[in-house]
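In: Quick one, structure for this:
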Amino acid sequence: MDGLLINTEDIYTLTLNEILADHGKGPLTWDVKVHLQGLPGPQAAAKVIETYGLPLTADEYEKLNLKVQSKRWGDCAFLPGALELIKHLKSKGIPIALCTSSGKVKFEQKTQHLKDGFKLFDAIVTGDDERIPSGRGKPFPDIWQIGLKELNEADGTSFQPEECLVFEDGLSGVKAGLAFGGYVIWVPHPGAYEYLGDTEGLLNGNGEVLKSLEDLKLEKFGL
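Out: Modelled structure (predicted):
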């Protein structure tokens, strides 16, 4: 969701820079941020605290983070091509699941004014779902496995991972999608490109990199 469907990665950068500046640190740069994208909250918090030497506990950081971010969630908006893609898949009867590392509360805060788009998903799995074992957030594939299980149970189908398209923007999410066994559509933030490394080697023929969801060739997948 974040940075793939909606513009929250830019909001995360703004709010984290505000926290860093208040502690005489920062700014956040993409060589660091590329390793934060898609991580569950506690893991991302630990990495930020360690990287910038913040004099905060994980709990203190998360409370401060929530306070600063809550002022910005009203600015969340769909990225180019995202809402159009969701609507198209829904119109074609393609089962779609949202699998986000964001916890349920943050998910609702970010999307409450975008419900017309998010209500089109057949399943929504958030990062704090109790079915995801501790420490098994992205880059592990568990969240995608749960999403597929929900889709199959809802429709009485038996789709396999290799029949799925996984849409991601960050490294950890891409690794999760590959571990899951899906074909990964990777749409990185423009600022991340020079820090992604060997994208072709990572995908190993099981995905592709796009500059925007608007560039997706749906006909390639019979959609």
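In: C-alpha from now on. contacts and neighbour counts both.
Out: Will do.
In: distance of Ala46 from Val105?
Out: Computed as Cα to Cα, to the nearest Å, the Ala46 to Val105 distance reads 20 Å.
In: And these two? Which one has more around it.
Out: Ala46 (17 against 10; other Cα atoms under 10 Å).
In: Counting neighbours, which bits of the helix or strand the more buried one falls within end up buried?
Out: Element membership of Ala46, judged by DSSP states H and E, is helix 41-52. By 16 or more other Cα atoms under 10 Å, the buried positions in helix 41-52 come out as Gly41, Ala44, Ala45, Ala46, Lys47, Val48, Ile49.
In: Among those, which pair sits farthest apart?
Out: Gly41 and Ile49 (12.2 Å; Cα to Cα).
In: give me the number of residues near the nearest residue to Pro188 once chain neighbours are set aside?
Out: Among residues not flanking Pro188 along the chain, Asp169 sits closest, at 4.5 Å (Cα to Cα, 6 or more residues apart in numbering). By the criterion of other Cα under 10 Å, Asp169 has 25 neighbours.
In: gap between Asp169 and Lys92?
Out: Asp169 is 24 Å from Lys92, by Cα to Cα.
In: still on that earlier bit, other SSEs contacting the next helix or strand after the helix holding Ala46?
Out: Next along the chain after helix 41-52, taking DSSP H and E as the criterion, comes helix 58-69. Applying 3 or more Cα pairs under 8 Å, 6 or more residues apart in numbering; DSSP states H and E, one finds that helix 58-69 contacts helix 8-22, helix 41-52.
In: Does anything pack onto the last one? Which helices or strands?
Out: What that stands for is helix 41-52. For helix 41-52, the packing partners by 3+ Cα pairs under 8 Å, 6+ apart are helix 58-69.
In: One more, so I can put them side by side:
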Amino acid sequence: MTTPPDMVIFDCDGVLVDSEPITNRVIQNSLAAHGLSLDLEEIMRLFVGGTMQGVMDLARDMGADLPSHWLELIYDKIFVALGKEVEPIPGAISVLDALDRAGIPYAIGSNGPHAKMKVSLGRTGLAERLMGRVFSREDVANPKPAPDVYLLAAKSAGIAPERCVVIEDSVSGAKAGVAAGMKTFGFYGETPKERLEPICDVVFGEMADLPKLLGL
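Out: Take a look at the predicted model:
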């Protein structure tokens, strides 16, 4: 039986909140309006798990004619869409309930900005539950795939990295978890399973399976 970890650190988008399809649709429409037409599968392959600055830089390299203030424009559109549509990942709330019952602390470590998480966590009812335990790439020197945000979350809780489990849905995030020295579980909700398997210690496709995988 798996030994429960001392802490679980979740990515936010695509792991706790079902924001990736919404965000990717907004990105797709914006890039198409600026001369770069990509299908959703390509959008997800190229951009999921990265930063919006990374999206902007790569899209420009691929021929998108993006204005200098594109980041401000795209975040405005994303925030509006998330505020209207985003829901929790099915089963995610039950996972947090199980961790609470077991007395195991948890946190978020995300490449997204705090403003975006405030919207998505607020609409899904998770903001109050995770107050003081939400960490962003804005809080550290380097975004994922660097381990900084995960190491900060563990340090803030006073828990050794090797006693933490990371729950990720992207390749860059999984690499960050491994680089942090944490056991890394790959949730293949949006990212193909075969892309996560070579990196992660465990892969799973349903949040309902996670408590057992954590040894709860």
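In: circling back to that earlier point, tell me which of the helices and strands packed on helix 58-69 of the first structure sits nearest to Asp116 of the first structure.
Out: helix 8-22 (17.8 Å).
In: The helix or strand just after that closest one against the second structure, how far on average?
Out: Using DSSP H and E, the helix or strand that directly follows helix 8-22 of the first structure along the chain is helix 30-33. Once fitted to the second structure, helix 30-33 of the first structure is off its aligned match by 3.4 Å on average (mean Cα distance after the TM-score superposition for the first structure).
In: And helix 30-33 of the first structure, how far out from the chain middle?
Out: In terms of Cα atoms, centre = their mean, to the nearest Å, the centre of helix 30-33 of the first structure is set 16 Å apart from its chain centre.
In: Could you do stretch 30-37 of the first structure as well?
Out: Per Cα atoms, centre = their mean, the centroid offset for stretch 30-37 of the first structure relative to its chain is 13 Å.
In: got the buried residues for it?
Out: Buried, per 16+ other Cα under 10 Å, within stretch 30-37 of the first structure: Trp30, Lys33, Val34, His35, Leu36, Gln37.
In: and Asp148 of the second structure, how many residues sit next to it?
Out: Asp148 of the second structure has 21 nearby residues by other Cα under 10 Å.
In: Quick one: map it onto the first structure.
Out: Under the alignment (TM-score structural alignment), Asp148 of the second structure pairs with Asp142 of the first structure.
In: ok, now how distant is that match from Gly127 of the first structure?
Out: 10 Å.
In: what do you get for Lys106 of the first structure?
Out: In terms of Cα to Cα, Lys106 of the first structure sits 10 Å off from Gly127 of the first structure.
In: Of the two, give the one with the bigger neighbour count.
Out: Gly127 (22 against 16).
In: and Leu151 of the second structure, how many neighbours does it have?
Out: 23.
In: ok, it touching Glu162?
Out: No: counting by Cα atoms under 8 Å, Glu162 is not a contact partner of Leu151 of the second structure; they are 10.3 Å apart.
In: ranges for the strands of the first structure?
Out: Secondary structure of the first structure (DSSP state E): strands at 97-100, 123-126, 165-168, 183-186, 207-209.
In: ok so, going back, now do the same contact list for the residue nearest to Pro188 of the first structure.
Out: Going by Cα atoms under 8 Å, 6 or more residues apart in numbering, Asp169 of the first structure touches Gly3, Leu4, Gln37, Trp186, Val187, Pro188, His189.
In: again, 6 Å this time
Out: Asp169 of the first structure sits next to Leu4, Trp186, Val187, Pro188 when contact means Cα atoms under 6 Å, 6 or more residues apart in numbering.
In: State the distance from the aligned partner of it in the second structure to Leu213 of the second structure.
Out: Under the alignment defined by TM-score structural alignment, Asp169 of the first structure corresponds to Asp169 in the second structure. Distance check for Asp169 of the second structure against Leu213 of the second structure: by Cα to Cα, it reads 16 Å.
In: do Leu46 of the second structure as well
Out: For Leu46 of the second structure, the distance to Leu213 of the second structure - Cα to Cα - is 29 Å.
In: what does Arg133 of the second structure give?
Out: In terms of Cα to Cα, Arg133 of the second structure sits 23 Å off from Leu213 of the second structure.
In: likewise Ser172 of the second structure?
Out: Applying Cα to Cα, the value for Ser172 of the second structure to Leu213 of the second structure is 22 Å.
In: Also Arg101 of the second structure?
Out: 16 Å.
In: Can you tell me what Arg129 of the second structure aligns to in the first structure?
Out: Aligned partner of Arg129 of the second structure by TM-score structural alignment: Leu120.
In: and if you look at Val119 of the second structure?
Out: Per TM-score structural alignment, Val119 of the second structure is aligned with Gln109.
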